[in-house]
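Trainee: Sequence below, structure please.
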Amino acid sequence: MRNPAGILTRRALTATVAAGVGLATLASSALVSPARAADDPLKVGFIYVGPVGDFGWSYQHDQGRQAIEAEFGDAVETTYVESVPEGADAERVLNQLAAGGHDLIFATSFGFMNSTIKTARKFPDVMFEHATGYKRADNVATYAARFYEGRYVIGIIAGMMTETNTIGYIASVPIPEVVRGINAFTQGLRSVNPEANVKVIWVNSWYDPGKEREAAETLFAQGADVLTQHTDSPAPVQVAEEKGIYAFGQASDMSQFGPNAHLTAIVDDWHGYYIDRTRAVMDGTWESTDTWGGLDSGMVAISDYNPILPPEVVDAAEDARKAIEAGELHPLAGPLMDQVGQVVVAEGEVPDDAALLSMDWFVQGVLGQVPK
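Mentor: Take a look at the predicted model:
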């Protein structure tokens, strides 16, 4: 495997960064990526906010990386760096990947946004892709998935399966993506069970199994008999299995961690997008774009339903999924009222993407506040 500019590859690079040593030596002295010969493999780099073994967000992105390798074989060479904190560390790693001859770099967390933009200015010949962000440049594209569509579907399941009418929600960090998902889940929940409420606990981390477990146990103690999450470890599913309640997986099918508790999961499927964008660099058609795919695109999917679900519950979930895919149902269509009863989205209206991307308020039915 080629190793230009002294950059380490795959797990060796991961281990170096995790150990916190040797970072400076990985970068080229010139802020220009080495030229790639026509017969050299395309170098594709990935930077992850969590470990590839989180079985959630970073795990699914790494499945997409592996899909690139499976599709293109020796024509590509992929590298990843896992567990990179959002901030200065991310900028250093991005610089190292770009200086190490990578032609295409995927930065896969919202908090990598500014670091990606700064690095892209230094390496205009490198193509960057940033997940869930909104800042673009000639060599920076953005991409995300409409996870809130899947959250509406599982909200319906929760509303039909709960007996206590209390649903626990383990939330990561208070950005619009997370708030939007909580609201969509609650709208789905209340579409079939107007008496149900959602209790939210913020753990202020994308991946922290200890905090996620503690939050799940607290919510169970407060009467929740269904747990859902926008965090990346399977800890909440494991707690649900231990307590004899229900749960939903996040980003990937987590049923192995709670075969009785796990009802289904929202699956993030990046395979097609990563293959398409890699091919675009290869054939010279890559452009800076903004992609926001939903259930109809395949970027969001619902995993297999647990056989314990009654047929009428599966039917209700599938009806909603199909209606969303067909554009007949919008999870956040009006009327939407905030927690104090003020109409924010009128009946018959649908919030545009700008409103969705800036959502910082909760709908009725959510107990708890959006941290400021």
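Trainee: going forward, measure contacts between C-alpha atoms and count neighbours the same way
Mentor: OK.
Trainee: can you give me the strands in the stretch 51-200 of the chain?
Mentor: Secondary structure of the stretch 51-200 of the chain by DSSP state E, counting those that start in this stretch: the strands cover 76-81, 104-107, 127-131, 140-145, 166-171, 197-202.
Trainee: elements contacting the fourth one?
Mentor: Secondary structure elements in contact with strand 140-145, counted by 3 or more C-alpha pairs under 8 Å, 6 or more residues apart in numbering; DSSP states H and E, are helix 113-122, strand 127-131, strand 290-293.
Trainee: what's in contact with the second one?
Mentor: Think strand 127-131. 103-110, 112-113, 116, 120, 139-144, 281 (C-alpha atoms under 8 Å, 6 or more residues apart in numbering).
Trainee: angle of it against helix 113-122?
Mentor: Strand 127-131 runs at 170 degrees relative to helix 113-122, counting by axes from the mean of the first three to the mean of the last three C-alpha atoms, to 10 degrees.
Trainee: what is the orientation angle of strand 127-131 with strand 140-145?
Mentor: Put simply, strand 127-131 runs at 30 degrees to strand 140-145, going by the same axes, to 10 degrees.
Trainee: Tell me how far the spatially most central residue of the chain lies from H230.
Mentor: Nearest residue to the geometric centre of the chain (C-alpha atoms, centre = their mean): W57, 5.0 Å. To H230, W57 is 9 Å away according to C-alpha to C-alpha, to the nearest Å.
Trainee: I have a second one here; can you model it like the first so I can compare?
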Amino acid sequence: MKTRIFRLLAVAALTAGCSIASVSAAEEPMKVGFIYVGPVGDHGWSYEHDRARKELEKALPGQITTTFVENVAEGADAERVITQLAKSGNKVIFTTSFGFMNPTLKVAKKFPNVIFEHATGYKRTKNVGTYIQRAYEGRYVAGVAAGMLTKSNTIGYIASFPIPEVYRDIDAVFMGAKSVNPNVKIKIVWVNSWYDPGKETDAANTLIDQGVDVLMQHTDSPAPMMVAEKRGIRAVGQASDVSHYGPKAHIFSIVDNWEPHYLKTIQAVKDGSWKPQDYWGGFAEDVVKLGSINDNLPQNVKDAINTTYTKIKTGELKPFTGPLKDNTGKEVVAAGHSMTDAELAQINWFVEGIDATVAK
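Mentor: All right, here's what the predicted structure looks like:
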């Protein structure tokens, strides 16, 4: 009797123009994978990507399932992990660090039916798109605040790796600072790591010992903010709101908000409209935000932060608009020209006034 009922159900399904297997498949949620270079508890870059992953699941209940792998080294290990995510049936895979670029492309060739989105890179194929936040917008605002707050006229930057993203953000900080303080200087310490609390602590102390009294970072732990709090200087938070690590030191945090892009990407995949593109999101798209502007700041500094933020968000102010020279005196942006995204992605120079050498 049970066999007969099963056969009748199968015939009914086929008559309706579908199979039992396809009915089941239609109910299966889409699998989405994420790979992180640091721990989800870094309170910075990877933390914010993972927070957005959780929000994505909340926004699409029952429609997707997500998985992530944290602490993945850039290089061969990344290729292994991305391959495993593809083999596990993930329809979309987000690879969230610059050093994952070539491993992503290699795996994408082997899995043409999987869609890959790579953060901060510049290489695309038919199933690989790229995306990045306009962190330089937040950096410019940070520079304005730093230029107004510094008493030593010396601000500091803890830099991760010598790549366009980092050069671009250092330049933006310095240009913002120079716009309000013509005497300001910037000192840079390279740590060659995205996340290393020990190195970040040492770099922060080194910069402060050299006279820096406002600190910024392109690394992912709250260690520099904690050092700033301990040593009585000011600092800007990186990637997420780290105000609780430096209640007195904290100026504001430049917060990454990846949720809008992740949601838009998954919806495009689901409706078949996804295409490989180079996506940039900033203040205007709420992909970059200013978190927890400190109440202990002077009113004129708070006003300058808010005014600069609004001008950039509305497009009135575009930080990389010429004329601009690099620190060798060469014109790199012509008068009146605002750099395109493609040009911004290739910055490998320090703006005029920065006493530092570009890595070869």
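Trainee: quick revisit: would you convert the strands of the stretch 51-200 of the first structure into CSV that also reports distance to R10 of the first structure and mean neighbour count?
Mentor: Listed next are the strands of the stretch 51-200 of the first structure as CSV, based on distance: least, C-alpha to C-alpha, whole Å; neighbours: other C-alpha atoms under 10 Å:
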stretch, distance to R10 of the first structure, mean neighbour count
strand 76-81, 5, 21
strand 104-107, 14, 25
strand 127-131, 18, 26
strand 140-145, 23, 22
strand 166-171, 30, 26
strand 197-202, 33, 22
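Trainee: Give me the common contacts of W57 and H230 of the first structure.
Mentor: Counting by C-alpha under 8 Å, 6+ apart, the common neighbours of W57 of the first structure and H230 are Q250.
Trainee: Count residues in the vicinity of the aligned partner of G99 of the second structure in the first structure, would you?
Mentor: Aligned by TM-score structural alignment, G99 of the second structure pairs with G111 of the first structure. Using other C-alpha atoms under 10 Å, G111 of the first structure has 18 neighbouring residues.
Trainee: Check whether G111 of the first structure really touches G87, as I assumed.
Mentor: Yes. G111 of the first structure is within contact range of G87, at 7.0 Å (criterion: C-alpha atoms under 8 Å).
Trainee: Check the spacing between whichever residue in the first structure pairs up with A145 of the second structure and K199 of the first structure real quick.
Mentor: Under the alignment (TM-score structural alignment), A145 of the second structure pairs with I157 in the first structure. Between I157 of the first structure and K199 of the first structure the distance, using C-alpha to C-alpha, works out to 17 Å.
Trainee: and the closest residue to G150 of the first structure other than its chain neighbours, what is it in contact with?
Mentor: Distances taken as C-alpha to C-alpha, 6 or more residues apart in numbering place I266 nearest to G150 of the first structure, at 5.8 Å, with adjacent residues excluded. By C-alpha under 8 Å, 6+ apart, I266 of the first structure lies in contact with 147, 150-151, 154, 248-253, 300-303.
Trainee: what does E259 of the second structure give?
Mentor: Contacts of E259 of the second structure (C-alpha under 8 Å, 6+ apart): A52, R53, E55, L56, V287.
Trainee: Point out the most buried one among the helices and strands packed on strand 140-145 of the first structure.
Mentor: Comparing those by mean neighbour count (mean count of other C-alpha atoms under 10 Å), strand 127-131 ranks first with a mean of 26.
Trainee: Superposed on the second structure, what's the mean shift for that one?
Mentor: When the second structure is overlaid, strand 127-131 of the first structure sits 0.7 Å from its aligned residues on average, using mean C-alpha distance after the TM-score superposition for the first structure.
Trainee: Show where that strand falls in the second structure, residue numbers please.
Mentor: The aligned range for strand 127-131 of the first structure in the second structure is 115-119, by TM-score structural alignment.
Trainee: picking that back up, looking at the first structure now, which of the contacts of E259 of the second structure still hold up?
Mentor: Counting by both residues aligned by TM-score structural alignment, their matches' C-alpha atoms under 8 Å, those that remain in contact in the first structure are A52, R53, E55, L56.
Trainee: quick one: what's aligned to the third one in the first structure?
Mentor: What that stands for is E55 of the second structure. Residue pairing (TM-score structural alignment): E55 of the second structure is matched to A67 of the first structure.
Trainee: who's in contact with stretch 168-177 of the second structure?
Mentor: Counting by C-alpha under 8 Å, 6+ apart, 135-137, 139-148, 157, 184-186, 319-320, 344, 347-348, 350-351, 354 sit against stretch 168-177 of the second structure.
Trainee: ok, back up a step: who touches the match of E55 of the second structure in this structure?
Mentor: By C-alpha under 8 Å, 6+ apart, the contact set of A67 of the first structure is H271, Y274, I275.
Trainee: And the helices in the stretch 251-360 of the second structure?
Mentor: Counting by DSSP state H, counting those that start in this stretch, the stretch 251-360 of the second structure has helices at residues 259-271, 299-314, 341-344.
Trainee: Include distance to G33 of the second structure when you put these into CSV, please.
Mentor: Shown next, in CSV, are the helices of the stretch 251-360 of the second structure (distance: least, C-alpha to C-alpha, whole Å):
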stretch, distance to G33 of the second structure
helix 259-271, 11
helix 299-314, 31
helix 341-344, 27
